[in-house]
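Asks: Model the following, please.
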Amino acid sequence: MTDTVSFGYQDIDASEKAGRVRAVFSNVAAKYDLMNDAMSGGMHRLWKDRFVRRVKPRAGELILDVAGGTGDIAFRMHASGAAITVSDINPQMLEVGMERARKKGLEGLIWAEENAETLSFPSASFDAYTIAFGIRNVTHVQQALNDAHRVLKRGGRFFCLEFSTTLWPGFSDVYDRYSHTMVPKLGKLLANDEESYRYLIESIRRFPDMATFKGMIDKAGFVQSNVEPMLGGLVAIHSGWKI
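Replies: Below is the predicted model of the structure:
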């Protein structure tokens, strides 16, 4: 049977997804902050601050930030003194991140072009693994979770920030209307790219709900997994430990 996966509301051959996702993020790399502002009304900045507080990076730790090309999470962790490797499948996103780091005067970050499903790092390499708004773009999510578990040391912690489905009555309908109608139009206005923004909204709708994704984290071998919903689950922080 053909291995099919979702790409927005389409079902496509799995072999096509990485290339299509790479094209989307090549298109939006230069406007990444504007994209996140458009999709979240600027609230992504607060969500990322809260996410990093949950990670609690510490001096001397080795942390892998996956799908973190533009540096938003890594920059927030930098002051902790942790040694941070930023990985992303998209070289254009990494270029944006490296340029932003240069302008901010942040040194010591390691930048690596990597596929989250098949990381090149040795097993048991990192104290923590972070991924923010990236896991839903992976072709095989379970495989990426399995590899996250592999590269963590015993006692290592996994943290994922991702959009989900809000459980608040009424708010879900309002956000659906906003995201499906306004965000693509904002993409056209701000980045002259309506279709990439449309995919990003559709990819949220196709991503597993909080309970299902928690089960996938458990299946990868993590223990004491937890879900911290925000805005009723519109966004959630997922976490787990490797023992």
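Asks: only C-alpha atoms for contact and neighbour calcs from this point on.
Replies: OK.
Asks: Could you point out the longest strand of this protein?
Replies: Using DSSP state E to define each element, the chain has its longest strand at strand 152-163.
Asks: In it, which residues are buried?
Replies: Judged by neighbour count using 16 or more other C-alpha atoms under 10 Å, the buried positions of strand 152-163 are 152-153, 156-163.
Asks: Same check on stretch 12-30?
Replies: Residues of stretch 12-30 classed as buried under the neighbour-count rule (16+ other C-alpha under 10 Å) are 14, 17-18, 21-22, 24-30.
Asks: Just these: which are in helices?
Replies: 14, 17-18, 21-22, 24-28 (DSSP state H).
Asks: Farthest pair within those residues?
Replies: For these, the maximum inter-member distance is 22.2 Å, found between Ala14 and Val28 (C-alpha to C-alpha).
Asks: Also this sequence, please, to line up against the first:
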Amino acid sequence: MTDTVSFGYEDVAPEEKTRRVGEVFSSVAAKYDLMNDAMSGGLHRLWKDKFVRRVKPRAGEHILDMAGGTGDIAFRMAPSGAAITVADINPEMLAVGVERAAERGIDGLVWSEANAETLQWPDKFFDAYTIAFGIRNVTDIPKALREAHRVLKRGGRLYVLEFSTTQWPGFAEVYDAYSHKLVPKLGQMLAGDADSYRYLIESIRRFPPMPEFERMIREAGFTQTKVEPLLGGLVAIHSGWKI
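Replies: Model prediction:
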């Protein structure tokens, strides 16, 4: 790992990013849906539905939903009957998820505080590993991908939903203007926190392009990797298998 990593448009020490990302998500935890609505125009709900259809959770499987604290992905997978562990490094995010699960009457989920870079589960433990809109906030992404590979069984599958860079002519410029100029203002108006929303937008711009991130997944040991761009690549579903 390099001496510095990106925190939005800044380059900071790894431990500094970990601390500051934690502060961001502690700040926005209670306004998670508003945050995602502001960043996606509400489309994140449809993207998450499609993401879970790609995962195809099944009864009897053990699935780790990493960085899934508020439960959005786990709630969508729960009807499948799979045994789902929701993990997040941020206890405030997990607290929101536990409360939301109780409100929805969703039982049986396991909630666990965990760092994606140093997972506490043994080798070959899970059938699937999911992470939605969380990988770009990890301090050491290659290390987190290697950990995902380690805890998956042979034949296990990785699914990553993350913002990327749209390749549609004209749309990239429109979204860039919207995200940089309007999203922080919405963050201030809706959550009283423009800076956290500004970081989240900047973190998208610093995230590797689709081909580079796919290469990182392969280098972590996954095979049969695939990228499914949505809205021309504004968001992408990445997947890979452990064999």
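Asks: Can you lay out the buried residues of strand 152-163 of structure 1 as TSV showing distance to Pro91 of structure 1?
Replies: Output for the buried residues of strand 152-163 of structure 1, formatted as TSV (distance: C-alpha to C-alpha, whole Å):
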residue	distance to Pro91 of structure 1
Leu152	24
Lys153	27
Gly156	27
Arg157	26
Phe158	24
Phe159	23
Cys160	22
Leu161	22
Glu162	22
Phe163	24
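Asks: all helices in structure 1, in order from the N-terminus.
Replies: Secondary structure of structure 1 (DSSP H): helices located at 14-28, 32-40, 44-55, 72-78, 91-104, 141-151, 171-177, 183-191, 194-206, 210-219.
Asks: Output those helices as TSV; include the columns distance to Ala236 of structure 1.
Replies: Formatted as TSV, these follow (distance: least, C-alpha to C-alpha, whole Å):
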stretch	distance to Ala236 of structure 1
helix 14-28	22
helix 32-40	13
helix 44-55	9
helix 72-78	15
helix 91-104	23
helix 141-151	16
helix 171-177	15
helix 183-191	20
helix 194-206	12
helix 210-219	8
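Asks: Looking at those, which is nearest to Ser120 of structure 1?
Replies: helix 141-151 (9.2 Å).
Asks: so how far is the closest one off the chain centroid?
Replies: Distance of helix 141-151 of structure 1 from the chain centroid (C-alpha atoms, centre = their mean, to the nearest Å) equals 14 Å.
Asks: and the counterpart of Thr4 of structure 1 in structure 2, how far is that from Asp11 of structure 2?
Replies: Matched by TM-score structural alignment, Thr4 of structure 1 corresponds to Thr4 in structure 2. According to C-alpha to C-alpha, to the nearest Å, Thr4 of structure 2 and Asp11 of structure 2 sit 6 Å apart.
Asks: Same check on Glu219 of structure 2?
Replies: Separation of Glu219 of structure 2 from Asp11 of structure 2 (C-alpha to C-alpha): 24 Å.
Asks: do the same with Glu162 of structure 2
Replies: Separation of Glu162 of structure 2 from Asp11 of structure 2 (C-alpha to C-alpha): 21 Å.
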